[in-house]
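J.: sequence and predicted structure, then a few things I'm wondering about:
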Amino acid sequence: MVAGTALDREWLTSLYKEFHRRPELSGAEEWTAGRIAEELRRFSDWEVTTGIGGHGITAVLRNGEGPTVLFRADFDGLPVAENTGVDYASTHAQLDAQGQRVPTMHACGHDAHTSSALGAMSIIDASREKWQGTVVFLFQPAEEASIGAHRMVNDGLRTIIPRPDVCLGQHVVPGPAGQVYTAPGPVLTSSTTIEITLFGRGAHASMPHRAVDPVVLAASVVMKLQTVVSRELPPGKFAVVTVASVEAGKANNVIPDSARLALSCRFYEESVRTRAVDAIKRIVRSEAAAAGCEREPEFRFLGLLAATDNDSTAYAVVRPHFDEFFGAQSQEMEPWTASEDFSVIPRAFNAPYLFWTVGITPLKQWRRAEAAERLDIDIPSNHNPGFLPDLSTLPVTTQAAALAVLGCLTHQWPGTPAGWSPATGTEASDIDAAAVRRAKVETSQAD
């Protein structure tokens, strides 16, 4: 069906470049959501709902009896200044949560995800005489802030769309352009974001004996936290504990009264995550006590995402279609240390899911770096100012999305679990949305 359906590549490329030029921060994707909704008017028979959990959008096509398959694409950008040199590079900027104007960039490929989803919709829409069932395309905001999927679920997603029998999603990554990677089991880590506030006692910088210096304490905590993975966890278990931000003081002659640390932690197994978090709390509290702090440290958990754990049946259904269509370009996926909120959606429906990746690095660039053994140095990764999908991969991501959806429509899924209803589905984890540093919608067409 995919091979026999024409894809308007000029439209697809133009659409991608348009999204790429104007990335918007998590929670502030007003223009992007409007542009997606405008494009969805091409598909007159699809039931479109906008404004779900902020700027979330769904499009549903019912085409007779059969399975219900959901495909998700995210569309927020990042506060990164683009450095790719292409003529469609972003020069856009927005106000961040602190009221500062920052450059924005699609440094994670969400523009490619969105364009490919719309391209896949065009293939599925044009070939509806060859399949039966229901297809749901879900366009999700605020993935980078880890709150977009939660918000859509908490805003009634389960009552807006039919329950999917299976959920699908994909992500572009550094890799030889056009290679498609799939695997069953855990493929992305869980993510735990922790904000730690250390409370000392301020004083004049010339009188440190009158202070409990939170800067020195923060330095001690940072160094001690390096032992969590190396000394607290079994050597064979994967874990990352990164102190990504340290903030303390604003003047050179003042010892501040507090310091703030932001931690990003990644795991594949929940038992390892629990053990690591317990160790982090114990170390921080002990260091604070040793420093003479009179107030206990505060811990705020700003984001908690489960690991992305692909369903073996969904993999077994989709992988043969990828192998047949892409041939040697269909590869086994190695676990990725990034995290995603995609799985929040299938968990809300108690549905199996599959999440795969597609390589987007120009082949000459990849082979040159590989020959020089400089892949980690010369190949821009997601969130890097130089990250840019090769335009030749847009049809690949589009075809992969369409293939997976159409393949899942031919499979007999178990159906709705006993006792499940929109009111009794798995609830999304509560997240303190106000604590997540997200953008304000304070931009204009003139930016």
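T.: Received it, and whenever you're ready, just let me know what you need.

J.: switch to C-alpha atoms for all contacts and neighbour counts from now on
T.: Fine.

J.: which element is encountered next along the chain beyond the helix or strand containing residue 167?
T.: If you go by DSSP states H and E, residue 167 is part of strand 166-176. Per DSSP H and E, strand 166-176 leads on to strand 180-182 as the next helix or strand towards the C-terminus.

J.: need the contact partners of that following strand.
T.: Applying CA atoms under 8 Å, 6 or more residues apart in numbering, the external contacts of strand 180-182 come out as 315, 319, 322, 326, 329-334, 355-359, 400.

J.: which of those sits closest to residue 121?
T.: Out of those, the one with the shortest distance to residue 121 is residue 400. That distance is 11.8 Å, counting by CA to CA.

J.: shouldn't residue 292 be in contact with residue 212?
T.: Yes. Residue 292 lies in contact with residue 212 (CA atoms under 8 Å); the separation is 6.7 Å.

J.: included below, for side-by-side comparison, is a second structure:
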Amino acid sequence: MEQPPLVSNASFLRTIVNQYRPELATYEDFYRQVHQNPEISGMESTTAALVAQHLKSLNFEVHTGIGGHGVAAVFYNGPGDAVLMRAELDALPIEEKTNLRYKSTKRMIDRYGNERPIMHACGHDMNMAALLGASALLKAAAHKWSGTVIFLFQPDEEETGGAQAMVDDGLYTKIPVPNIMLAQHLVPSKSGTVAIRSGPALVAADSANVRIIGGPCRGVNPQQCVDPIPVAMKIVMQLEDQVRNEVGRQEDITIACWGFHAGLPGNDYVAYADFLLDIKTVKTTVQEKVHEVIRRIIEEKCKEANTPQDPVVTFAVRAPLTTNDPSVSEPISRVFAGYFEASSIEMQFTRACEDFSLLGAEHSVPYAYWNYGGSQTTEEPIPTNHSPFFAPVIQPTLQAGTDAMALAALTFLAKEVS
């Protein structure tokens, strides 16, 4: 039958959530366990096994080892849309400095061979716990909705490679292509709040690997070649300002140097200097223009310095612009407003980036991405994501995240209003 207006649906969905929400102590324990035992990007094997174990206990169809340690569980529950809900598995190479009794003291050898301290400083542990809680809620309330739900746990989000890796590894040969995708993220706002918006939500992030070549030079002592270090340093110091002047200072553009390396011990001259750029933009047309201008400026500066070879500039997409489709975000926003009332607020556009949208890019799957708060308002200043002091309060954060995920799915799957 025709779906009724979703604003009036909020009270019906409230009844479902309140009646079938699982005992959250189980998920609080999961959160503490994973927080204390984090795993770095690309190495999330134990975390993935814990997630898969829980999903199997609910008798879902579970697929593991996708694109690394990715996990996807499918619950077929009659005709209707297929809704994919995502959480992330990985932690960060940060030393935790909280006073939590379940704080992480863990260290790992990362995939680059470096020993690092590890911490869930971004909230992926809470995102996982909330999605697992929502999976149990939807299973218990199965007779109240119809369709297919997919619970996807993505590896390697922090280095923004995991979503594409899952797709490239045949994700959609294992699970249905969804009609709708949903994701949420913990942020340092008031615990219990949710925030969603339509349109652009997160920036696009690209990287540029640049090599400035100073030698060798034909017929010249290598020490008389161009020193690439000052050439590269001058480019890095001036690049953002020059790009903004050319593209337009009214445009939202940032260019940061995330790495610089030149020279080897024992060499008597420097053959090249390498640096890595992080580039953030909010418009596709500006993104393309910025790439063109960066390449041209670097080439011009090398020509001015008389380098013996042209620079090598290679661009790669870290994360596309995250833009919520109104057909998904607006119905969810109305349900959130009816359910969370004053705790449902407008999401602010943020300079964080995400690869979530890549999960459905090939199939143009519409999606919504929102934030939920995890901080006590008494803290000043409030530790942000990626801070060694990031320590969300477990409740009401976990309940809000669980309810939000379940509500968002039920917005499109619930069968009727009573």
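T.: Right, received. Where do you want to start? All values reported here derive from a predicted model rather than from experimental measurement.

J.: related to what we said a few turns ago, which of residue 292 and residue 212 of the first structure has more neighbours?
T.: Neighbours around residue 292 of the first structure and residue 212, counted as other CA atoms under 10 Å, are more numerous at residue 212. The numbers are 23 against 15.

J.: quick one, helices of the stretch 1-150 of the first structure?
T.: Along the stretch 1-150 of the first structure, the segments classed as helices by DSSP state H, counting those that start in this stretch run 9-21, 30-40, 110-126, 148-154.

J.: now render those helices as CSV, adding distance to residue 259 of the first structure and mean neighbour count.
T.: Compiled in CSV, those are given as follows (distance: least, CA to CA, whole Å; neighbours: other CA atoms under 10 Å):
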stretch, distance to residue 259 of the first structure, mean neighbour count
helix 9-21, 37, 18
helix 30-40, 35, 17
helix 110-126, 34, 25
helix 148-154, 29, 24
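
J.: so which of those is nearest residue 160 of the first structure?
T.: It is, among these and with distance given as CA to CA, helix 148-154, at 9.7 Å.

J.: the closest one aligns to what range in the second structure?
T.: Helix 148-154 of the first structure lines up with residues 162-168 of the second structure when matched by TM-score structural alignment.

J.: ok, and what's touching the matching stretch?
T.: By CA under 8 Å, 6+ apart, the list of residues contacting stretch 162-168 of the second structure from outside reads 42, 66-68, 70, 154-157, 355-356, 358-359.

J.: out of the helices of the stretch 1-150 of the first structure, which gets nearest to residue 222 of the first structure?
T.: Evaluated over those, closeness to residue 222 of the first structure peaks at helix 148-154, with 30.3 Å, by CA to CA.

J.: by how much does the closest one deviate from the second structure on average?
T.: Plainly put, helix 148-154 of the first structure ends up 0.9 Å away from its match in the second structure on average once the two are laid over each other (mean CA distance after the TM-score superposition for the first structure).

J.: what's residue 75 of the second structure aligned with over in the first structure?
T.: Residue 75 of the second structure maps onto residue 61 of the first structure when the alignment is built from TM-score structural alignment.

J.: can you pull the contacts of the closest residue to its match other than its chain neighbours?
T.: The shortest distance from residue 61 of the first structure to any residue that is not its chain neighbour, by CA to CA, 6 or more residues apart in numbering, is 4.7 Å, and that residue is residue 46. The contact partners of residue 46 of the first structure, by CA under 8 Å, 6+ apart, come to 59-62.

J.: if you set the cut-off to 10 Å instead, what comes out?
T.: 40, 58-62, 121, 125, 135-137 (CA atoms under 10 Å, 6 or more residues apart in numbering).

J.: next one: it from residue 75 of the first structure, what distance?
T.: As judged by CA to CA, to the nearest Å, residue 46 of the first structure and residue 75 of the first structure stand 20 Å apart.

J.: and residue 42 of the first structure, by the same measure?
T.: With distances taken as CA to CA, residue 42 of the first structure is found 19 Å from residue 75 of the first structure.

J.: the more surrounded of the two?
T.: In terms of neighbours (other CA under 10 Å), residue 75 is the more surrounded of residue 42 of the first structure and residue 75; the figures are 30 against 11.

J.: residues in contact with the equivalent of residue 233 of the first structure over in the second structure?
T.: Counting by TM-score structural alignment, residue 233 of the first structure corresponds to residue 247 in the second structure. Residues touching residue 247 of the second structure, when contacts are defined by CA under 10 Å, 6+ apart, comprise 253, 286-287, 289-290, 293.

J.: again with residue 281 of the first structure
T.: Residue 281 of the first structure sits in contact with 196, 225, 297-299, where contact means CA under 10 Å, 6+ apart.
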